[in-house]
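Peer 1: I would like the atomic coordinates for the input below:
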Amino acid sequence: MTFVTDMELNEITNKVIEIAKDAGSFIREERRVFSHDKIEIKGLNDLVSYVDKTAEQFIVKALTSVVPEAGFITEEKTINKTGETYNWIIDPLDGTTNFIHGLPVYSVSIALQQNDELVLGVVYEVNMDECFYAWKDSPAYLNGDIINTSSSPSISKSLLATGFPYHDFSKQPAYINLFTELMKSCHGLRRLGSAAVDLAYTACGRFDAFYEYNLNPWDVAAGIVIVRQAGGQVVNFKGGHEVLNTRELLATNGKITQEMLGTIQNYFR
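Peer 2: Sure, this is the predicted structure:
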C-alpha cells in the first residue's frame, strides 16, 4: 500500500478516531466497576490491568482491517507482528496509574509509522471526550476544530508540563534541579500522568511546552504528529529530531524551544 494522497490518510485517520473512541468507551465503562484486586505488576511502579490488555486487543483487531500489511508496536505486547513499511504504535491506556486510582486524565494513543516517518496520530482523552488528531501535511484538530500551539514568547510567560519516571532514578538529581529552576521561571509546572495528553495539550496551546525522559515510543508517537502539525516543535534534549528511541523529549509551541533547550542542557548533556 502506498499513501499517494492526503485524502487516503484523512480517511484512515477517521477510521482510527472511531477505533480510539470505541476503546475509550470500553475504558470509561470499566472504570465504573474497576477494583484494585484486578491490578497486575509489570515492574517497579509499572502497573497494568485487564482493561489495558483488552483495549489493546480490540484496537489491534480493528486496525488490522484498516491497513492489513501493517505491523504493531504496542505497550502490552498482545501481538507479535512487524511490518516492512507500516507499523501502528499503540498505547491502549496511557495513564494507567491515574485510571487505577480514579484520577480523570488518561487516554488512548494510536500512531501510524511509514518506514521511519510518523504519518498519523490520534489521542483520545477519555474523560473529557476530547479527540486530538492529525496526519502528514494536515492541520491538527480537536473534535473537528483546527488547533494551533500557543504564542507564548518565553518561559517566563509559559505554563509547562512534565512527567516523572517511575523507575530508573539514575537521573533524578539532575531532573529535580531542572524542575526547580523551571518552577521558579514560569507560570507553573504541571504533571498530569499521561504523556499523550501532555503532548495533545501542548498542541492546542493549553501548555506551552512539555518535557520528560525515560519515555517509550507508544507514550509519545501520536502526540508528536499532533504537536508538529499544530505548528510546534518536538526534539530530544540535544535538539535533534530523533525522539522515538532516545527516550527523552521536548515539545514546545515552536517559540521557546531554544530557551527550553538551553535550560535543559544545563542539567542534561
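
Peer 1: going forward, measure contacts between C-alpha atoms and count neighbours the same way
Peer 2: OK.

Peer 1: give me the element the residue lying closest to A195 once chain neighbours are set aside is part of.
Peer 2: Counting by Cα to Cα, 6 or more residues apart in numbering, A195 lies nearest to D219, which is 5.9 Å off, once chain neighbours are set aside. D219 belongs to helix 217-229 when elements are defined using DSSP states H and E.

Peer 1: was I right about the residue nearest to A195 contacting V197?
Peer 2: No. Using Cα atoms under 8 Å, D219 makes no contact with V197, being 9.5 Å away.

Peer 1: related to what we said a few turns ago, which is the next helix or strand following the helix holding D219?
Peer 2: Assigned by DSSP H and E, the successor of helix 217-229 is strand 233-235.

Peer 1: what does that next one rub up against?
Peer 2: Strand 233-235 has contacts (Cα atoms under 8 Å, 6 or more residues apart in numbering) with 224, 227-228, 241-243, 249-254, 257.

Peer 1: wait, Y141 sits on Y124?
Peer 2: No. Shown here, Y141 and Y124 do not form a contact pair, counting by Cα under 8 Å, at 11.5 Å.

Peer 1: anything in contact with each of those two?
Peer 2: C131, F132.

Peer 1: more crowded one of the two?
Peer 2: Y124 (30 against 22; other Cα atoms under 10 Å).

Peer 1: the nearest residue to the more buried one once chain neighbours are set aside: which element?
Peer 2: Nearest residue to Y124 in three dimensions, chain neighbours excluded: C131, at 4.3 Å (Cα to Cα, 6+ apart). With elements taken from DSSP H and E, the one containing C131 is strand 130-135.

Peer 1: and what of D91?
Peer 2: Using DSSP H and E, D91 falls in strand 86-94.

Peer 1: give the buried residues for the helix or strand following that strand.
Peer 2: Next along the chain after strand 86-94, taking DSSP H and E as the criterion, comes helix 96-101. For helix 96-101, the buried set under the neighbour-count rule, 16 or more other Cα atoms under 10 Å, comprises T96, T97, N98, F99, I100.

Peer 1: second input sequence below; structure requested for side-by-side comparison:
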Amino acid sequence: MSEGKDIPLVGGKSFTAVAINCAAKAGEWIKTKLGNHTSLSIKYSAQDLVTEVDKGAETMIRNLVGTHFPHHSFLGEEGVEPGPEASAKALQSVQDAEYLWIVDPVDGTTNFVHGFPFFSVSIALAYQGEVIVGVVYDPMRDELFVAEKGKGAYVRGRRMAVSGEAALRDSLLASGFPADPNYAQPLNMKQLQAIAPQVRNVRSVGSAALHMAYVASGRVSGFWEVGLNAWDLAAGALLVKESGGKVTDMQGNDYHLGVRHVAATNGRIHDELLQALQQAETAGT
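Peer 2: From the prediction side, this is the model:
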C-alpha cells in the first residue's frame, strides 16, 4: 500500500490502519463462529437474515472506531430497521456528517448461516459524502482488499487492476438475488434472464461487497444488482474505481452513497451492460 505519509490521517491516526484493524479483528471472530451461531432472526423478508454474530461484529467495529475517532458518525446495517425506506432514512440522517463510517459486519449472512464460506466484512469511510477509504475482508480466504482515494487498491499487498474484456460476450459477470421479493428480486431476475445469453457466464455467490472486490481484482468483468444499500456498496465502489473500473447507477449516473441499483464494471463493457439492463427493464412494459 502507500507509504505512511500518504495515508489519510487525523490527529496522527491513520483511517486506513483503523479500518484494516477493525475488519481483521471482526473477520477473525466471525470465522470462529461459523457453524456456531445460536440465534437466527428474519428481518425484511425470509431471505433477509440476522444472527447474534452480525450484531456482535458490528458492536466490535463500532467500539473500535469510537476508541480512535469518538466524534465520527457511524452507519451500520444492524443499527438500521429493515426495509428500503428505513435504509434511506438512516442514510439521510447522517448524510451531512463530516466523517461517516459505513459498515456491513457480515455481508453474506445467509451464506454464513448455511456454512457456505463466502462472506465478508465491509468497512468504508466517507468524508463529506465521498468515500475515501474502503476495506473488504474475506476471513475464510484471509484476503484483504484495501483502497484509498487517489492511492490505488490492493489485495494481499499487490495493486489491483480490472479485467481487460472489451465486450459483454467475452465477460464473466456477477449478480445477486435480492431479499426484497416484491420489487428488487423480480427485476433482478428479469435482467438476469436477458443478460445471461449475452455473456460468457454469470456467477452469484451471495456477497455484494466481495462481488465488487472481484470486479476490482479482475476476477469478474462486471457486477450488477438491484436494491442494495450504502453498507453493501461503499467500500467496494472505491475498490473498483481505484482499480480503474467504473461504478454507476443503472442510468449511468456516478455512484454516490444513495445508489441502490448498481452497475460496476471494468469500464470497457459498462455502456453495453447498462444498455442491456435498461432494455431488460423496459421489455414487456
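
Peer 1: what's the local residue count around the residue nearest to A195 of the first structure?
Peer 2: 28.

Peer 1: quick one: it from S156 of the first structure, how far?
Peer 2: 28 Å (Cα to Cα, to the nearest Å).

Peer 1: coming back round to it: quick check: the residue nearest to Y124 of the first structure touching V122?
Peer 2: Yes. With contact defined as Cα under 8 Å, C131 of the first structure reaches V122; the gap is 7.1 Å.

Peer 1: those two: which has the busier surroundings?
Peer 2: For C131 of the first structure versus V122, the count of surrounding residues by other Cα under 10 Å is larger for V122: 33 against 22.

Peer 1: what do we get in the second structure for the more buried one?
Peer 2: The alignment partner of V122 of the first structure in the second structure, by TM-score structural alignment, is V135.

Peer 1: could you do W135 of the first structure as well?
Peer 2: In the second structure, the residue paired with W135 of the first structure is E148, using TM-score structural alignment.

Peer 1: the helix or strand containing V119 of the first structure: average distance to aligned residues in the second structure?
Peer 2: Assigned by DSSP H and E, V119 of the first structure falls within strand 117-125. Strand 117-125 of the first structure differs from its equivalent in the second structure by a mean of 0.5 Å after superposition (mean Cα distance after the TM-score superposition for the first structure).

Peer 1: just want the angle from that strand to strand 86-94.
Peer 2: If you take axes from the mean of the first three to the mean of the last three Cα atoms, to 10 degrees, strand 117-125 of the first structure sits at 20 degrees to strand 86-94.

Peer 1: list the buried residues in strand 117-125 of the first structure.
Peer 2: For strand 117-125 of the first structure, using 16+ other Cα under 10 Å, the buried residues are L118, V119, L120, G121, V122, V123, Y124, E125.

Peer 1: thinking again about what came up before, list the contacts of the match of V122 of the first structure.
Peer 2: 19-20, 23, 121-124, 144-147, 235-236, 239 are the contacts of V135 of the second structure under Cα under 8 Å, 6+ apart.

Peer 1: top of those residues by neighbour count?
Peer 2: Comparing the contacts of V135 of the second structure by number of neighbours (other Cα under 10 Å), L239 comes first, having 36 neighbours.

Peer 1: excluding chain neighbours, what is closest to the counterpart of it in the first structure?
Peer 2: Here L239 of the second structure is matched to I226 in the first structure, going by TM-score structural alignment. Distance criterion Cα to Cα, 6+ apart; nearest residue to I226 of the first structure, sequence neighbours excluded, is A134 at 5.2 Å.

Peer 1: just to revisit the earlier point, the match of L239 of the second structure and S170 of the first structure, how far apart?
Peer 2: 31 Å.

Peer 1: can you check E76 of the first structure too?
Peer 2: 25 Å.

Peer 1: that older thread, with adjacent residues omitted, what lies nearest to the match of W135 of the first structure?
Peer 2: V133 (4.7 Å).

Peer 1: are we agreed that E281 of the second structure is in a strand?
Peer 2: No. With DSSP: H, G, I helix; E, B strand; the rest coil as the criterion, E281 of the second structure is located in helix rather than a strand.

Peer 1: quick one: map it onto the first structure.
Peer 2: Using TM-score structural alignment, E281 of the second structure lines up with F268 in the first structure.

Peer 1: count of neighbours near that match?
Peer 2: 14.

Peer 1: now do K255 of the first structure
Peer 2: For K255 of the first structure, the neighbour count with other Cα under 10 Å is 20.

Peer 1: what does the one 4 residues further on give?
Peer 2: By the other Cα under 10 Å criterion, the neighbourhood of E259 of the first structure contains 12 residues.

Peer 1: which parts of the strand or helix carrying Q172 of the first structure are buried?
Peer 2: For Q172 of the first structure, the enclosing helix or strand under DSSP H and E is helix 172-185. Neighbour-count burial for helix 172-185 of the first structure, counted by 16+ other Cα under 10 Å, picks out Y175, L178, L182, M183, S185.

Peer 1: packing partners of that helix?
Peer 2: Packing partners of helix 172-185 of the first structure (3 or more Cα pairs under 8 Å, 6 or more residues apart in numbering; DSSP states H and E): helix 257-264.

Peer 1: buried residues, the helix it packs on. List them.
Peer 2: T257, M260, L261, I264.

Peer 1: how close does the residue mapped onto R219 of the second structure from the first structure get to P165 of the first structure?
Peer 2: Applying TM-score structural alignment, one finds that R219 of the second structure aligns to R206 in the first structure. Separation of R206 of the first structure from P165 of the first structure (Cα to Cα) stands at 23 Å.

Peer 1: now swap in C131 of the first structure and tell me
Peer 2: Between C131 of the first structure and P165 of the first structure the computed distance is 26 Å (Cα to Cα).

Peer 1: check V16 of the first structure too.
Peer 2: 29 Å.

Peer 1: and N177 of the first structure, by the same measure?
Peer 2: Plainly put, N177 of the first structure is 15 Å away from P165 of the first structure if you go by Cα to Cα.

Peer 1: can you check K238 of the first structure too?
Peer 2: 19 Å.

Peer 1: I110 of the first structure now?
Peer 2: In terms of Cα to Cα, I110 of the first structure sits 22 Å off from P165 of the first structure.

Peer 1: and D254 of the second structure, what's its match in the first structure?
Peer 2: Match for D254 of the second structure (TM-score structural alignment): H241.

Peer 1: ah, wrong one, I meant A166 of the second structure
Peer 2: A166 of the second structure maps onto P153 in the first structure, by TM-score structural alignment.

Peer 1: state whether its match is indeed within a helix.
Peer 2: No. With three-state DSSP as the criterion, P153 of the first structure is assigned coil and is not in a helix.

Peer 1: right, I'll call it a day here.
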